[in-house]
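Peer 1: Got a predicted structure here, sequence first:
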Amino acid sequence: MKRNKTFLIIGSFSLGVVVTLILALVFKPATQVQTIVSPSNYGETSSVTQVYDALKTYYYFYDGDDQALIDGAISGMISSLDDPHSTYFTMSDYENFVEHLEETYSGIGCEVTSINGYTMIVSPFPDSPADEAGILANDLVVEIDGENVVGQNLQEVTNKIKGPVDTTVTLGIQRNDNPELIYIEVQRRAIEQETVKTELMTIGDKKIGYLQVTTFGENTANEFKEGIESLENQGMESLVVDLRNNSGGYLTSVVEMVDYILPPDKVVTTIENREGKGTQYMTSSEGKDYEVVTLINEGSASASEIFAAAMKEAGGYPVIGTTSYGKGTVQVSMPLDDHSSLKLTTQVWKTPDGNWINEVGVEPTIVVEAPEFYYYYQVYLTDGKSLEYDMVDSSIANAQNILTALGYQVGRHDGYYDKSTVSAVENFQADNEILVTGIIDNKTASELTLALRNKVRDKQYDTQLQTALEVLIQE
């Protein structure tokens, strides 16, 4: 028996060698193919040009699309940098990239980046379709309308997410390393770039201004100043600047905004090139004489982090929330002759104290977590099928969490639709004038999602904002 077994192993190995030799056999042309291009003509890029010419001249399946070869070669070089913030854009791709900073477009409203072949949500824009649907910072987009998009470049993915107004797109999301995907349907709409929102809050005898900045666009600094002036005219005594889920934008905008708040001769940031030579940005305005608190979270990136770090280190002001995203690099858009563009990391930025926060983030002076229900998502019905008693599904677990957050008694949160879940759903339906069935159908799922979003928007449950208000009241 041992002898036969040994023979079978050797026989299998030998067969493998034969197969390998056969597969490695290459057709030899009758005549030797000459070098296509002399390396001396192209210097260190000669091999790139040789491959390009070889593909055009000899590749059997070549379809005549020269631009596709060029785009592929450039994209390959950029990919080798292992830098998610350096990107090659075709002309149309670049137009799509700058849309969220400059104009209205049709989509779901979120900032994305590419990480290890995955498209990651940096942050949803506040009150956008993505935000309302429950998409969160750090979510990974695995599927779009049933198509696996892992490994596709950022522009391919974003182009698939965008679409005509009032159409829908279903994203398969991986969250918190959970291998089971969350499916979230989002209705596209026109995304308008109102980058600054203000509100005056009166708490006792204190008048506190609340100013939310959603992105640092071309006109954001002007909107910021106008918003503060409006709040001051209403009697504002202190200010909360909310940069949560703000993924950044233009350096010039954030420098101008910090300059408007801090007194003169304060360092805003230092920009360094790869030789270590730096340009220091300083404040020169009179600044403001009232207390300013900045709110940040894991979705606050880039320009948001410059602002928060300057407030913390140069201004000595409180920064409240959770550690920010950690993007300490600066990109420059370089137009190419064919109207395409490179977005290339050319510099790094450092905080007033000389810290580089890349992949580290800005640490808040007061750490406050958001409520757990902020991380729940919409109730999704697979293929529109209702959820009901005795079923098991991840969407049921999410619905159970939402019901609990809304104050309904649920006995379990593991995705099994038990009798306590039926009772909680019935109570929710009765309270919201929905036909009482104890079944989560499309109407009930939509109302549960809406009720959750309304609670998330209710500032009394915003633990980070409430902490900021308490700090300012005590001043």
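Peer 2: Alright, I've got the coordinates. Every value quoted in this text rests on a predicted model; they were computed, and no experiment measured them.
Peer 1: C-alpha from now on. contacts and neighbour counts both.
Peer 2: Will do.
Peer 1: Tell me, how many residues neighbour Val19?
Peer 2: 11 (other CA atoms under 10 Å).
Peer 1: Against Gln466, how distant is it?
Peer 2: Counting by CA to CA, to the nearest Å, the gap from Val19 to Gln466 is 70 Å.
Peer 1: Over to Thr329?
Peer 2: Distance from Thr329 to Gln466, counting by CA to CA: 32 Å.
Peer 1: ok, now Gly172?
Peer 2: 33 Å.
Peer 1: Those two: who's more crowded?
Peer 2: Comparing Gly172 with Gln466 by neighbour count (other CA under 10 Å), the higher total belongs to Gly172, at 23 against 14.
Peer 1: just the helices in the stretch 1-150 of the chain please.
Peer 2: Under the criterion DSSP state H, counting those that start in this stretch, the stretch 1-150 of the chain carries helices at the ranges 2-24, 46-58, 66-79, 91-102, 129-133.
Peer 1: got it, and the stretch 301-450 of the chain?
Peer 2: Counting by DSSP H, counting those that start in this stretch, the stretch 301-450 of the chain has helices at residues 303-309, 394-405, 419-431, 442-457.
Peer 1: Now Ile184: which helix or strand?
Peer 2: Using DSSP states H and E, Ile184 sits within strand 182-187.
Peer 1: Follow the chain on from that strand and name the next helix or strand.
Peer 2: Scanning forward in sequence from strand 182-187 by DSSP H and E, the next helix or strand is strand 189-191.
Peer 1: and the helix or strand following that next one, what does it pack onto?
Peer 2: Proceeding C-terminally, strand 189-191 gives way to strand 196-203 as the next helix or strand, assigned by DSSP H and E. Judged by 3 or more CA pairs under 8 Å, 6 or more residues apart in numbering; DSSP states H and E, the packing partners of strand 196-203 are strand 206-213, helix 220-233.
Peer 1: Packing partners of the helix or strand following the last one?
Peer 2: Where DSSP H and E defines the elements, the next helix or strand beyond helix 220-233 is strand 238-242. On a contact count with 3+ CA pairs under 8 Å, 6+ apart, strand 238-242 meets strand 206-213, strand 292-296, helix 463-473.
Peer 1: second one coming, line it up with the first:
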Amino acid sequence: MHKRAFWVGILLTFQIVFLSACWTPPASAFTNEQQLFSQAWRIVSQAYLDDTFNSQNWWLLRQHSLQKRLQNREATYAAIEKMLGSLDDPFTRLLKPEQYRSLQVNTSGELSGVGLQIALDAETGGLIVVAPIAGSPAEAAGIQPLDHILEIDGQATSEMTLDEAASLMRGPVGTSVTLKIQGKKKGAKNSLELVRDRISLNPVYAALDEQPSGVPVGYIRLTQFSANAPAEVAHAVAELEEKGVDSYILDLRNNPGGLLQAGIEIARIWLDEGTIVYTVNRQGTLGSFEAYGQALTKDPLVVLVNQGSASASEILAGALQDNGRAKLIGEKTFGKGLIQSLFDLSDGSGLAVTVAKYETPSHHDINKLGIKPDLEVPLESISLDQVGTAVDSQYQAAVKLLAGQSVLAEVISN
């Protein structure tokens, strides 16, 4: 009898210890720092694409984190970053107040820096270039898509987040920053000193190209899917229509993406009907965005893409390709098929959270795979002022494609 009572007593003791180890105070008893952490945890819990949270107990992670004393805001940020890091998703990240404001400016206005769009390599986790912004110091220095950034001002990038790297490269106009760059083929390592400049985010350049063949080509280069991009593309198409163009080349090379909605609206400029993109949420539920109005033009269209065409560029290119509206020329695209949403936190910081993935109208998942062009044409390194000229092999391939009567008939029939 005494022995049984002894074992029951031990079991009860273990149970009490276990419960106390997992217990956290009610929300009303949280400090300001704990409340901020809990807000971030709750956003991810409700919105993140992977409902297994990288195969971990998300609730238990919260419990363990809240048992630790958060002394100040930096400690809270560190705890949030550690929590997000457990997801093994570089696109789901904390944006401190200054970084959050900078990201919002990046999609609507202008900034000062070197003009690089960056990402983390899906295989190595290293910092790589998605694309240099047209006319930027980075482009002038010859930095190319998929180049590796090893150091920024002598600091190794191997442990940096995307936002930390971006913050180091931004700065006042006229100041300099040194980048150690290694080519995408892991060749020589070069240190480049770049002078920061004002980076214009006007996303559209348009021109009429009078070809010797007599086919007037409307050339539109789109460098980023910013908030004003759909209106600027529509304006360019309207002006080129008035000039009597018979065909179009839409240049999405080195366009790293931007706002999802901007990509959808630009697709509607070219499509009368059809699915633009499917989105797939954490429940596996398909959503879609459709074209539903009259396109601004039905003229034949060729889209130029390369390894620096990412995200919204791939949504647009995939929509036009799968709907038979355009032919794609160039190189396989970057392969970013995840969608992030921005969420405000109570102290002015924010979270970028992966909430869905997208598929092209033919249900191609392009994440880490990219979109293959209809005609693969490698591009030699050329400067910005050589784009769309005789030395631009991809552009010339597009002009040749548009000039062929059999190709025109095929595109029109689609």
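Peer 2: Looks like it arrived, so ask away. Worth saying up front: this structure is predicted, and the values here are computed from it rather than measured.
Peer 1: Give me the TM-score for this pair.
Peer 2: Here the TM-score for the pair of chains, by TM-score structural alignment, normalised by the length of structure 2, is 0.81; 351 aligned residues with a CA RMSD of 2.0 Å.
Peer 1: returning to what we had before: JSON lines for the helices and strands packed on strand 196-203 of structure 1, including distance to Pro164 of structure 1?
Peer 2: Shown next, in JSON lines, are these (distance: least, CA to CA, whole Å):
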{"stretch": "strand 206-213", "distance to Pro164 of structure 1": "27"}
{"stretch": "helix 220-233", "distance to Pro164 of structure 1": "27"}
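Peer 1: Burial-wise, tell me which of these comes out on top.
Peer 2: The highest average neighbour count among these, using mean count of other CA atoms under 10 Å, belongs to strand 206-213 at a mean of 22.
Peer 1: Which one of the helices and strands packed on strand 238-242 of structure 1 lies nearest to Val367 of structure 1?
Peer 2: Smallest distance to Val367 of structure 1 across those (CA to CA): 8.6 Å, for helix 463-473.
Peer 1: Superpose on structure 2 and give me the mean offset of the closest one.
Peer 2: Following superposition, helix 463-473 of structure 1 is found to deviate from structure 2 by 0.5 Å on average (mean CA distance after the TM-score superposition for structure 1).
Peer 1: Roughly how far does the residue most central in space within structure 1 sit from Glu298 of structure 1?
Peer 2: Nearest residue to the geometric centre of structure 1 (CA atoms, centre = their mean): Val122, 1.8 Å. As defined by CA to CA, Val122 of structure 1 lies at a distance of 8 Å from Glu298 of structure 1.
Peer 1: now swap in Asn41 of structure 1 and tell me
Peer 2: Asn41 of structure 1 sits at a distance of 50 Å from Glu298 of structure 1 (criterion: CA to CA).
Peer 1: For these two, work out which one has more neighbours and name it.
Peer 2: Neighbour comparison, Asn41 of structure 1 and Glu298: the larger count goes to Glu298, with 22 against 10 (by other CA under 10 Å).
Peer 1: Now which residue in structure 2 aligns to that one?
Peer 2: Following TM-score structural alignment, the counterpart assigned to Glu298 of structure 1 within structure 2 is Gln307.
Peer 1: Are we agreed that its match is in a strand?
Peer 2: No - going by DSSP: H, G, I helix; E, B strand; the rest coil, the assignment for Gln307 of structure 2 is coil, not a strand.
Peer 1: check contacts around it.
Peer 2: When contacts are counted by CA atoms under 8 Å, 6 or more residues apart in numbering, Gln307 of structure 2 is found next to Val130, Pro145, Leu146, Arg253, Asn254, Glu331, Lys332, Thr333, Phe334.
Peer 1: Average offset of the strand holding Ile184 of structure 1 relative to structure 2?
Peer 2: Mean deviation of strand 182-187 of structure 1 from its aligned counterpart in structure 2 after superposition (mean CA distance after the TM-score superposition for structure 1): 1.5 Å.
Peer 1: returning to that earlier point: what is the aligned counterpart of the residue nearest to the centre of structure 1 in structure 2?
Peer 2: So Val122 of structure 1 corresponds to Val130, using TM-score structural alignment.
Peer 1: Also Tyr250 of structure 1?
Peer 2: Under TM-score structural alignment, Tyr250 of structure 1 pairs with Leu259 in structure 2.
Peer 1: Burial check on the closest residue in space to that match that isn't next to it in sequence, number of neighbours?
Peer 2: Nearest non-adjacent residue to Leu259 of structure 2, counting by CA to CA, 6 or more residues apart in numbering: Phe225, 5.5 Å away. When neighbours are defined as other CA under 10 Å, Phe225 of structure 2 has 28 of them.
Peer 1: list the contacts for Phe225 of structure 2?
Peer 2: Phe225 of structure 2 touches Thr107, Pro203, Gly257, Gly258, Leu259, Leu260, Ala262, Gly263, Ala312, Ser313, counting by CA under 8 Å, 6+ apart.
Peer 1: Distance-wise, check Arg221 of structure 2 relative to Ala236 of structure 2.
Peer 2: Here Arg221 of structure 2 is placed at a distance of 10 Å from Ala236 of structure 2 (CA to CA).
Peer 1: next one: Gln99 of structure 2
Peer 2: On the measure of CA to CA, Gln99 of structure 2 and Ala236 of structure 2 end up 33 Å apart.
Peer 1: What spatial separation is found between the equivalent of His235 of structure 2 over in structure 1 and Ser285 of structure 1?
Peer 2: Alignment note (TM-score structural alignment): His235 of structure 2 maps to Glu226 of structure 1. Using CA to CA, Glu226 of structure 1 is found at 16 Å from Ser285 of structure 1.
Peer 1: do Ile271 of structure 1 as well
Peer 2: Using CA to CA, we find Ile271 of structure 1 at a distance of 20 Å from Ser285 of structure 1.
Peer 1: and those two? which has more neighbours close in?
Peer 2: Shown here are Ile271 of structure 1 and Ser285; by other CA under 10 Å, Ile271 has more neighbours (19 against 16).
Peer 1: isn't Ser46 of structure 1 right up against Tyr52?
Peer 2: No - Ser46 of structure 1 lies out of contact with Tyr52 (CA atoms under 8 Å); the separation is 9.9 Å.
Peer 1: Trace Ser102 of structure 2 over to structure 1, please.
Peer 2: That one, Ser102 of structure 2, aligns with Asn96 by TM-score structural alignment.
Peer 1: Run a quick neighbour tally on its match.
Peer 2: Counted with other CA under 10 Å, Asn96 of structure 1 comes out at 16.
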